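J.: Give me a model of this one.
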Amino acid sequence: MISWDRCGDSTYIGILSGYEIDVLRSYVDGLAKLIDHHLSSFITAPDGTLWPSPELRQDLRIDTILRFELGQHEPDWVLSFSAGSCLSDISRQVQLMASALPASGGVVQLNSRDEADAWLRCISLVVATIATVADERGEVRGKPCEPTVAWLTEVWAGLHATLGSCTTSAPAG
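T.: Just a heads-up that it's a prediction; the model follows:
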């Protein structure tokens, strides 16, 4: 059972099992490695603009993340131009989420709306990337995605409901 509650104006408390925290940590770590790997291949122009390597858009997970963040119908040049700042921002959000995961136990304390929004954003991106790599049977490496997507959506929905109105998009699974 996942439970979220508000404590004051900007503190949010989540109760999850220790196992659920470990699972979230594995997904956040995977998202961080994916983003950081691709950010390390960017070239910085003299004006500070980050330009992606040509291989960036060949990774369907990154393409999904960029389209989720920047728009499904944006032309490729917009995605390429915006990729550096978008992925850098996501990297900061992933770090915020990771830092809020407890070392032990299942109590999560989010000390600001920014931390809560980072959780919503990162969970949405994980769900979107799972959907991208799933095969036609809805499986990844022979395991069904639906239970994981449903659980992540439950974590997201509980926090979203606790926050009240929010501009973060629901997970697309």
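J.: For the rest of this, base every contact and every neighbour count on C-alpha atoms.
T.: Will do.
J.: where along this structure do the helices fall?
T.: Along the chain, the segments classed as helices by DSSP state H run 18-39, 60-70, 76-100, 113-133, 146-163.
J.: could the ones you listed go into CSV alongside mean neighbour count and distance to residue 107?
T.: As requested, the helices of the chain are exported to CSV (neighbours: other C-alpha atoms under 10 Å; distance: least, C-alpha to C-alpha, whole Å):
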stretch, mean neighbour count, distance to residue 107
helix 18-39, 17, 8
helix 60-70, 19, 28
helix 76-100, 18, 10
helix 113-133, 21, 14
helix 146-163, 17, 13
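J.: another one to check against the first:
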Amino acid sequence: MSVWDTCADGTLVGVMPSEEITCLRSYATGYVQLAEYGLRSCSWVEGHTVDSGRLFPGAAILDERIMAIVRANVPAESPDWEIALLAPDCLLEGIEAAERVRRTLPEHDSVVVLTAPEDFHAWSRLIGDVLAAIVPYAAGSSARTRQRAAETEDWLRSLREVVMPSAAAWGAR
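T.: Sure, this is the predicted structure:
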């Protein structure tokens, strides 16, 4: 079980069991791999000015986990064409968040220190994206896999409840 406290300057300090740190690092690494897989079919299209352009999907995204992540980060009323157009940017932003979370995780001890608004937002983003991907991952799986997915969801939601107020407090500054 993790223990967290907020310092007077807004820094969030947590002591997490090494198993939880390892697990979160694994989710961040897995997220990057999944997002990079989703980006493989994308092509860069140059813009009309220097250093402009964007990634465009070259094929429909068929991985339900990736689609769940993208849908969790775009407005609910977005049509399919808009979701497809926003998917590459969404995945790139998710990769940035996952990599930032990995950098905040300690290598040799159990103390996690989140000091910047970007840290809080990265944690919130990664947790939200992993939660979005769990549902299609567990669907149709064995009862044991669904049970473990439910336990993971509970743990991630409790972790997000710690991080979200700090993210909101930094956003108000």
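J.: now what about the TM-score between them?
T.: Aligned and superposed, the two chains score 0.85 in TM-score terms (TM-score structural alignment, normalised by the length of the first structure); 166 aligned residues with a C-alpha RMSD of 2.3 Å.
J.: From the centre of the first structure, give me the residue that's furthest out.
T.: Largest separation from the mean C-alpha position in the first structure: residue 46, at 30.2 Å (C-alpha atoms, centre = their mean).
J.: From residue 87 of the first structure, how far out is that one?
T.: As defined by C-alpha to C-alpha, to the nearest Å, residue 46 of the first structure lies at a distance of 19 Å from residue 87 of the first structure.
J.: Kindly report the same for residue 63 of the first structure.
T.: In terms of C-alpha to C-alpha, residue 63 of the first structure sits 11 Å off from residue 87 of the first structure.
J.: One more: residue 38 of the first structure?
T.: 9 Å.
J.: likewise residue 4 of the first structure?
T.: For residue 4 of the first structure relative to residue 87 of the first structure (C-alpha to C-alpha), the value is 28 Å.
J.: ditto for residue 105 of the first structure
T.: 30 Å.
J.: ok, the residue nearest the centre of the second structure - contacts?
T.: Central residue of the second structure (C-alpha atoms, centre = their mean): residue 126, 1.8 Å from the mean position. When contacts are counted by C-alpha atoms under 8 Å, 6 or more residues apart in numbering, residue 126 of the second structure touches 28, 94, 97-98, 101.
J.: if we go to 10 Å?
T.: By C-alpha atoms under 10 Å, 6 or more residues apart in numbering, the residues touching residue 126 of the second structure are 24, 27-28, 31, 69, 93-101, 132, 156, 160.
J.: What of residue 134 of the second structure?
T.: 65, 68-69, 146, 149-150, 152-153 are the contacts of residue 134 of the second structure under C-alpha under 10 Å, 6+ apart.
J.: Try it again at 7 Å.
T.: Taking C-alpha atoms under 7 Å, 6 or more residues apart in numbering, we find residue 134 of the second structure in contact with residue 149.
J.: do the same with residue 113 of the second structure
T.: With C-alpha under 7 Å, 6+ apart, residue 113 of the second structure has these contacts: 12-14, 104.
J.: try 10 Å
T.: 4, 6, 11-15, 104-106, 119.
J.: Repeat that for residue 113 of the first structure.
T.: 9-12, 119, 163.
J.: if we go to 6 Å?
T.: Applying C-alpha atoms under 6 Å, 6 or more residues apart in numbering, we find residue 113 of the first structure in contact with residue 10.
J.: In the second structure, what sits opposite it in the alignment?
T.: When the second structure is aligned by TM-score structural alignment, residue 113 of the first structure is paired with residue 117.
J.: now residue 122 of the first structure
T.: So, by TM-score structural alignment, residue 122 of the first structure is matched to residue 126.
J.: Look up how far residue 6 of the second structure lies from that match.
T.: 21 Å.
J.: Check residue 125 of the second structure too.
T.: Look at residue 125 of the second structure and residue 6 of the second structure: by C-alpha to C-alpha, they are 20 Å apart.
J.: can you check residue 163 of the second structure too?
T.: To residue 6 of the second structure, residue 163 of the second structure is 10 Å away according to C-alpha to C-alpha.
J.: Give me the spatial nearest neighbour of residue 44 of the first structure, chain neighbours excluded.
T.: The shortest distance from residue 44 of the first structure to any non-neighbouring residue, by C-alpha to C-alpha, 6 or more residues apart in numbering, is to residue 50 (4.6 Å).
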